[in-house]
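>>> sequence unknown, structure follows:
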């Protein structure tokens, strides 16, 4: 999970980034809101930690711009030194999902971050090394066996390569949220800005659409976002139509998922 830490005090922001990195999160410290908004237009962040007092823009204005941007649903936690009811109300009213009052115990801060990510992404713990071996997405028919790198839909295993598995897991964790190509390449292929890797990612997205049946008649839509990346959407679908779609889409035999190089 990628976390942006935005604040005027870079020493504090860097300290928070070291703490988050120590428990498995990828984090980046940013001091200027302008730089953050430029990055937000091209990159994916799973959570934003933002100081209430910023040097170049008010936190309320920044929250407003976040909620109007491509990652409008990204969870935001505000860090403030003021716990007066009026300011707390202002934070939440402006679009913050949670807040912490400084000084705050690092243990408490990590617990609040983890709790907010669980609420936002409907999975157990998302930091590397603390994640659950199996992740089931609520109200969805897909279960991800992380240890075996296997996807199960309604009791049937779906054969995916290792890269396809991690790409699918990333997209489902960001269900109904846009995911940038840069973030996909960083998480799945561990590269940045490589044109060939981007084309490879596009090919894998197309394969997932077919293998997982991510089509409107199955209740999903995996769409490209011009100049940005992709978004997997959950669509409403009547139960009888869903049953018909499953019957048409289920082959007689499904191969067991095995690891193989991409």
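Noted; the coordinates are in hand. Everything numeric in this text was worked out from a predicted model, so none of it was measured.
>>> Could you use CA atoms for every contact and neighbour count after this?
Noted.
>>> Same question for residue 103, what's its three-state structure.
Put simply, residue 103 is coil when judged by DSSP: H, G, I helix; E, B strand; the rest coil.
>>> Isn't it up against residue 81?
Yes. The criterion here is Cα atoms under 8 Å, and residue 103 meets it with residue 81 at 7.2 Å.
>>> out of the two, which sits in the more crowded spot?
When residue 103 and residue 81 are compared for neighbours, residue 81 comes out ahead with 13 against 9, by other Cα atoms under 10 Å.
>>> alright, now check it against this:
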């Protein structure tokens, strides 16, 4: 779960981060929290990185949180949920942000337990995995069994390493969603390993072959130049 927090007050970023870390401790999915003090900086990252959730202050010294919200709704192919967290509490402000595509609107000063509850509610509506769910996942011809760390394709077991299994399940759980290299490295590679393209590319190549993620089988595991990868379901020949 990769979260961007936009607020020009570091104390607020720290407090939001601490609140979300309480959710992360209970989650089966690793969380990565990224703080930004300027809207322009976050916009640059959104153009080249993947985030699962945006928490945006409205008033910033450069690009406002509302502008970031509008940009994300206009330009991102798969739009992450957005929570506005701001001291602007007028009814017109709330209505404007929600009409522009915000998933929730929270006034400052926020209450930690309420923020946790609202974040979880937004992620549930979006279908993001926050807590442990069913140990199995079946998508078309692929069956993932978390208990055995096993994948079956057309009921035939496929031999995958632990990292290949985790990476494959992430791709399957995010069909049609572009995933940046940094997003995948943060989730599946230890920090001490070098973040070059080769380890990830090698794993992608192996998954294409082992799981039959090819057009003739109804799959396309596409490379997005300068960004990352996207798994798509297509009509097979």
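The structure has been received and is ready for your questions. Model, not experiment: these values are computed from the prediction.
>>> how close does residue 116 of the second structure sit to residue 231 of the second structure?
31 Å (Cα to Cα, to the nearest Å).
>>> for residue 139 of the second structure, same thing?
When residue 139 of the second structure is compared with residue 231 of the second structure (using Cα to Cα), they lie 12 Å apart.
>>> so what sits against both of those two?
Counting by Cα atoms under 8 Å, 6 or more residues apart in numbering, the common neighbours of residue 139 of the second structure and residue 231 are residue 172.
>>> Quick check on the two: which one has the bigger neighbour count.
Per other Cα under 10 Å, whichever of residue 139 of the second structure and residue 231 has more neighbours is residue 231, with 22 against 12.
>>> isn't the more buried one right up against residue 218?
No. The criterion here is Cα under 8 Å, and residue 231 of the second structure misses it with residue 218 at 10.7 Å.
>>> Just confirm residue 113 of the second structure is within a helix.
Yes. Under three-state DSSP, residue 113 of the second structure sits within a helix.
>>> Counting neighbours, which bits of stretch 201-212 of the first structure end up buried?
201, 202, 204, 205, 208, 209, 212 (16 or more other Cα atoms under 10 Å).
>>> so of the residues you listed, which ones are in strands?
Using DSSP state E to define strands, no part of those is located there.
>>> Take those residues and write them to JSON lines, including distance to residue 71 of the first structure.
JSON lines is the format used below for those (distance: Cα to Cα, whole Å):
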{"residue": "201", "distance to residue 71 of the first structure": "21"}
{"residue": "202", "distance to residue 71 of the first structure": "21"}
{"residue": "204", "distance to residue 71 of the first structure": "23"}
{"residue": "205", "distance to residue 71 of the first structure": "20"}
{"residue": "208", "distance to residue 71 of the first structure": "23"}
{"residue": "209", "distance to residue 71 of the first structure": "22"}
{"residue": "212", "distance to residue 71 of the first structure": "25"}
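>>> tell me the strands in the second structure, going along the chain?
Under DSSP E, the second structure gives strands at 2-6, 32-36, 53-56, 82-86, 104-107, 136-139, 142-145, 150-153, 156-158, 179-180, 219-224, 228-233.
>>> so how many other residues sit close to the residue mapped onto residue 58 of the second structure from the first structure?
When the first structure is aligned by TM-score structural alignment, residue 58 of the second structure is paired with residue 52. Using other Cα under 10 Å, the number of residues around residue 52 of the first structure comes to 22.
>>> Tell me who's in contact with the equivalent of residue 31 of the first structure over in the second structure.
Counting by TM-score structural alignment, residue 31 of the first structure corresponds to residue 37 in the second structure. Counting by Cα under 8 Å, 6+ apart, residue 37 of the second structure makes contact with 6, 7, 8, 9, 10, 60.
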